[in-house]
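[1] Turn this into a structure:
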Amino acid sequence: MERTREDEVRDRMADIAGDDPGPAERALIGRLIRSFLDKTPRGVDQLAVLLRGGDPDMLREHAHAMKGSASNIGAASLARVFAEIEQSAREGVVPDPDVMLGRVACEQALVHPVLEKIAAENA
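    Next up, the predicted model:
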């Protein structure tokens, strides 16, 4: 059975807060997810600038940071897209901006509702 994006996020939150989180842990989950949702649009905007600017070193560093943020909250599919960008940049190749930004947008559209739902449950 294939794991869903929701499964991945919930498993990661259980890693952070335990299987039966109390009020403090639930608040932490909500804050972590809200922080990711608040910061990611700016991060993706910067990613777009770097993809279009063609600087592999800066792109690699930024994609690495974005990958870490996505991984930290369990958005594994989104993290994989950032990892691909990072790897390309590490190899000195700036991937096609439209293709990569399209993939990022698609993953965001799939995972953000899951994150919103889990954040609301932990408000």
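[2] Please make it C-alpha for all contacts and neighbour counts, starting now.
    Fine.
[3] center of the chain - which residue?
    Ala70 (2.6 Å; CA atoms, centre = their mean).
[4] Can you tell me the element that one falls in?
    According to DSSP states H and E, Ala70 maps onto helix 56-72.
[5] Name the next helix or strand downstream of that helix, please.
    With DSSP H and E, the next secondary element past helix 56-72 is helix 76-90.
[6] Please give me every residue in contact with Leu37.
    His112, Leu115 (CA atoms under 8 Å, 6 or more residues apart in numbering).
[7] and for comparison, fold this next one:
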Amino acid sequence: MERSREDEVRDRLADIAGDDPSPAEQALLGRLIRSFLGKNPGGVDQLAQLLRGGDTGQVREHAHALKGSATNIGADSLARVFAEIEHAARDGHVPDPDVTLGRIATEQAMVYPVLERIATEGD
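    Below you'll find the predicted structure:
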């Protein structure tokens, strides 16, 4: 059974700060999430340009970086999309930009509200 996006995020945050984070730890987690939410859209915009440009090396590197940042906060489903892009580029293939960006947008629409809600829990 697939875990919910909230479970993915909460499990990762528990790895970082434990099951019962202090107020300071909760504030730090909120800042980490907000940083991700602030930077990820721009990173995806850059990935879109790279996908359309067709340079497999740049696509691979950028998808790898996006995968890492999504993994760091537990957005595992989103990270899996970036991993697929990275692997395709490593194999010398740039995925279809429109299809790929649609998949990313769908995943963002599911995980961003979870992240936004969790980020405000320590406020």
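[8] Touching, the residue nearest to the centre of the first structure and Ala79? I think so.
    Yes: counting by CA atoms under 8 Å, Ala70 of the first structure touches Ala79, with 5.1 Å between them.
[9] The biggest helix by length in the second structure vs the first structure - mean distance after superposition?
    Secondary structure of the second structure read by DSSP state H shows that its longest helix is helix 23-53. Superposed on the first structure, helix 23-53 of the second structure shows a mean distance to its aligned partners of 0.4 Å (mean CA distance after the TM-score superposition for the first structure).
[10] and that helix, which residues are buried?
    25-30, 33-34, 36-37, 40, 44, 47-48, 50-51 (16 or more other CA atoms under 10 Å).
[11] That helix vs helix 56-72, what angle?
    160 degrees (axes from the mean of the first three to the mean of the last three CA atoms, to 10 degrees).
[12] angle of helix 23-53 of the second structure against helix 76-90?
    30 degrees.
[13] Now do the end-to-end distance for stretch 89-98 of the second structure.
    16 Å (CA to CA, to the nearest Å).
[14] got a list of contacts for it?
    Ala48, Leu51, Arg52, Gly54, Asp55, Thr56, Gly57, Val59, Arg60, Ile85, Ala88.
[15] Quick check on the residues you listed: which are buried?
    Among those, those classed as buried by 16+ other CA under 10 Å are Ala48, Leu51, Gly54, Thr56, Gly57, Val59, Arg60, Ile85, Ala88.
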